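Novice: Can you look at this prediction? I've put the sequence above it.
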Amino acid sequence: MKRFITLALAATLGLGAPARAADPLPLPAVESGRIERLENFPSKFVDARHVDVWLPEGYSPARRYQVLYMHDGQMLFDPSTSWNRQAWKVDRALGRLLQQGQVPDTLVVGIWNNGRYRHAEYFPQKFLPFMPADLRERYIREALQGKPLADAYLRFLVEELKPAIDQRYPTLPDAAHTFVMGSSMGGLISVYAMNEYPQVFGGAAGLSTHWVGAHRPNATLPLAAYRYLQGALAAPEGHRLYQDHGTTELDALYAPYQPFVDELVRERGYREQGAQANFLSRVFPGSGHNEAAWAARLEIPLLFLLGPR
């Protein structure tokens, strides 16, 4: 069991963990639009961290913008400032879609992860009651470092950060124009955010969503996720959900787990076909578990979440 916990932790600490809010990093360089940084944004729920806001080309306070909140904010734009020299290159993908008129005006809020406590903030807290007591206690102690923080992190997003963004920028603040996206553990917390706050987030996307919860096949963590989803998945009305995974690196583990999530989503009433389609799940053969892989397919979830209804 200790090996299981160790592997679960190792599987989820790599994405941006070395970067901290206090690091004297420059603003990311972008090819499209510009970045404004809310430095060390304070919170009474979680540790302060940087928030990078991407404003598209032609940004004007006279226009109104839908908002995409993205996790692992230090990995989104500029590979030269990320710990592994990779990035999602969100400005390029979304900039192209905006220039082509495929999505309405949108700005991106990139929330930096908390390094050491990334796993504690991104692991959905309400999965825990569905785990056996002995494994749950050890998981909290060792993988979550003694304090589950996902619910506090979501309160930070909903009660502190979103109101500040809506006050500072000309946003469309309703759920129909507010979305959340992440990869791996960031995919988990994105789906969790829409489920816990369906009145706030009208859509969620998880790329390489880490339903397996560890670095090897297991039943305990996916079953906890499934049982939570069965009772808590946001109603399909007014919501969109995107899921995907590759087939190499850590993503090679995902094939047995994502299809069951897909079935739960379908049973909830989400539709994959027709004018009212609000669910999309994709597999990308040969794609791995890294920012370059997510950048290569980013336009697909962006268009699905943000495109016209």
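Specialist: That came through fine.

Novice: hey, let's count contacts and neighbours off CA atoms from now on
Specialist: Noted.

Novice: okay, now P61: neighbour count?
Specialist: 11 (other CA atoms under 10 Å).

Novice: just Y228 next, same as before
Specialist: As a burial measure, Y228 scores 19 neighbours (other CA under 10 Å).

Novice: go on, the one 5 residues further on?
Specialist: Neighbour count for L233, taken as other CA under 10 Å: 18.

Novice: Just list the residues touching the closest residue to M194 other than its chain neighbours, thanks.
Specialist: Nearest residue to M194, sequence neighbours excluded (CA to CA, 6 or more residues apart in numbering): F201, at 5.3 Å. By CA atoms under 8 Å, 6 or more residues apart in numbering, the contact set of F201 is A175, A176, H177, T178, F179, V180, A193, M194, H239.

Novice: Name the SS class of F201, please.
Specialist: coil (DSSP: H, G, I helix; E, B strand; the rest coil).

Novice: wait, isn't L229 in contact with L264?
Specialist: Yes. Using CA atoms under 8 Å, L229 is in contact with L264, at 7.3 Å.

Novice: could you pull out the strands for the protein?
Specialist: 34-41, 49-55, 66-70, 106-111, 178-183, 203-207, 240-246, 279-284 (DSSP state E).

Novice: Can you say which of those is packed in most?
Specialist: strand 203-207 (a mean of 29; mean count of other CA atoms under 10 Å).

Novice: Tell me what angle that strand forms with strand 66-70.
Specialist: Following axes from the mean of the first three to the mean of the last three CA atoms, to 10 degrees, one obtains 40 degrees for the angle between strand 203-207 and strand 66-70.

Novice: Could you give the separation of stretch 298-309 from the chain centroid?
Specialist: Distance of stretch 298-309 from the chain centroid (CA atoms, centre = their mean, to the nearest Å) equals 15 Å.

Novice: and the comparison structure, right after this:
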Amino acid sequence: MPYLACLATPTTKAESPAYERGGRIGRRGDTLDFRWRGAASAVRVEGAYGNYGFALNRIGANEWAASVRVPNLAALVERFAFVATNADGKVVRETMHFNGPAASPPTPERGAIEAFTLESRHLSQSRQVNVWLPPGHSASQRYPVVYIADGAAEFGNELLAAMQAGRLPAMVVVGIEADQAARFAEYVDFPKREGIPSDPARFAAHERFFVDEVLPWAESKFGAANEPGSRSVAGFSNGADWAAAMALRHPGLFGRAIVMSPIMVVEYAIPDAPSTRFELSGGALEPPFALATACFAQRLHAKGGTVKLRWWPHTHAPVQWRAAFLAALLDEPSATLPDAHACDRFPADPL
């Protein structure tokens, strides 16, 4: 599984005397070295956004270490948290940033984002929808459109430089907010099951809100495209599960699905020869999501679907999804699809 991070044997070389206590992150080629100095009974490193973590090994009286090999480490921008537990149970948490030498700087350009409140007859409540509009937008024109989960219309800012360079056409990004108390239920196409907060009726109501209310509203008010070749649906995490479900359930509506770090898609039913093009992505430092992505990619391919898969060095974090969003729309080079055993590995944790 060359796309996943894996633990490596840490070096025990002494650190600089200037390093008194707390955490330290170093880089050696494709390997991150994590160090902690100070009294503790246990030390872990976690991704700042969760879904990734491992224990450091004690290599001295008050020194702890672990090393992790990360594919494409030079492009990584990430926040890590050292979590040290003392003998008395007190927890010390220290967050540190890592910026790889090849990491892309944040895009400074910004488009216009407007927030709207729609009254939904299907949800029987109001719901916020955020819309990103390109410079010079005119509602009298038709624009390619991306519908994205979690109200993340600001992802349009990642596209602006490419639009200005002529690599992408001007487009509209529509972000659909979920009810945060029922996000899983609205985004994941899953039957009722003990221990899982799924609700097929709530999912169906949100689906109808999106298809019957949001799409025609965006098309009439902002000139969003009304033909599948110019419509995309996107999301990350459970929002990726939603994007995949919309593409599978409505293949005549969406030409492309940008599915970033999904998790529940491993149990989705896939029809033969799905017509939507799937752009999948996952991070080396989010093992359960990366394995679910690999499995879904293989299952789509086996059913005759068009699939592109990209790997990133990140944890389950927005920096990954912003990069993946742009790469999908630019149709950047993709990775080799996993073999037929991809689903055998889920949900094993390789770390």
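Specialist: Perfect, I can see it now. Just so we're clear, the structure is a prediction, and the values are computed from it rather than from any experiment.

Novice: Got a TM-score for the two of them?
Specialist: After superposition, the two chains reach a TM-score of 0.67 (TM-score structural alignment, normalised by the length of the first structure), with 226 aligned residues with a CA RMSD of 2.4 Å.

Novice: re the thing from before, can the contacts of F201 of the first structure go into a markdown table with extra columns for distance to Y59 of the first structure?
Specialist: Supplementary listing: the contacts of F201 of the first structure in a markdown table, determined by distance: CA to CA, whole Å:
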| residue | distance to Y59 of the first structure |
| --- | --- |
| A175 | 21 |
| A176 | 21 |
| H177 | 17 |
| T178 | 18 |
| F179 | 19 |
| V180 | 21 |
| A193 | 27 |
| M194 | 27 |
| H239 | 27 |
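
Novice: which one of those sits closest to D72 of the first structure?
Specialist: Comparing the contacts of F201 of the first structure against D72 of the first structure with CA to CA places V180 closest, at 11.8 Å.

Novice: Aligned to the closest one, what sits in the second structure?
Specialist: With the correspondence set by TM-score structural alignment, V180 of the first structure lines up against V233 in the second structure.

Novice: shouldn't that match be in contact with P251?
Specialist: No. Applying CA under 8 Å, one finds V233 of the second structure not in contact with P251, separated by 11.0 Å.

Novice: returning to what we had before: can you name the residues that contact the match of V180 of the first structure?
Specialist: Residues counted as contacts of V233 of the second structure (CA under 8 Å, 6+ apart) are V146, Y147, I148, A243, M246, A247, F254, R256, A257, I258.

Novice: Okay, P104 of the first structure and H239 of the first structure: tell me how far apart.
Specialist: 17 Å (CA to CA, to the nearest Å).

Novice: So which of those two has more stuff around it?
Specialist: Taking other CA under 10 Å, P104 of the first structure and H239 do not tie; H239 has more neighbours (22 against 16).

Novice: what's the closest residue to that one other than its chain neighbours in contact with, if anything?
Specialist: Counting by CA to CA, 6+ apart, G202 is the residue found nearest to H239 of the first structure once chain neighbours are left out, at 4.7 Å. By CA under 8 Å, 6+ apart, the residues touching G202 of the first structure are A175, A176, H177, T178, F179, M194, G238, H239, R240.

Novice: can you map out the helices along the stretch 51-200 of the first structure?
Specialist: Along the stretch 51-200 of the first structure, counting by DSSP state H, counting those that start in this stretch, helices occupy 90-99, 118-122, 133-138, 150-155, 162-168, 185-196.

Novice: Identify the residue range in the second structure corresponding to the shortest one.
Specialist: This means helix 118-122 of the first structure. If you align by TM-score structural alignment, helix 118-122 of the first structure falls on residues 183-187 of the second structure.

Novice: how distant is the longest helix along the second structure from the center of its chain?
Specialist: If you go by DSSP state H, the second structure has its longest helix at helix 287-302. Averaging C-alpha positions (CA atoms, centre = their mean) puts helix 287-302 of the second structure 14 Å from its chain's average.

Novice: OK, contacts around P144 of the second structure?
Specialist: P169, A170, M171, V172, A224, A225, S230, R231.

Novice: N51 of the second structure reaches A290, doesn't it?
Specialist: No. Judged on CA under 8 Å, N51 of the second structure makes no contact with A290 at a distance of 10.8 Å.

Novice: Neighbour count: the two, which is higher?
Specialist: A290 (28 against 15).

Novice: And that one, how far from F325 of the second structure?
Specialist: 16 Å.

Novice: Please apply the same query to R277 of the second structure.
Specialist: Distance from R277 of the second structure to F325 of the second structure, by CA to CA: 14 Å.

Novice: about what we covered before: so which bits of the longest helix of the second structure are buried?
Specialist: 287-301 (16 or more other CA atoms under 10 Å).
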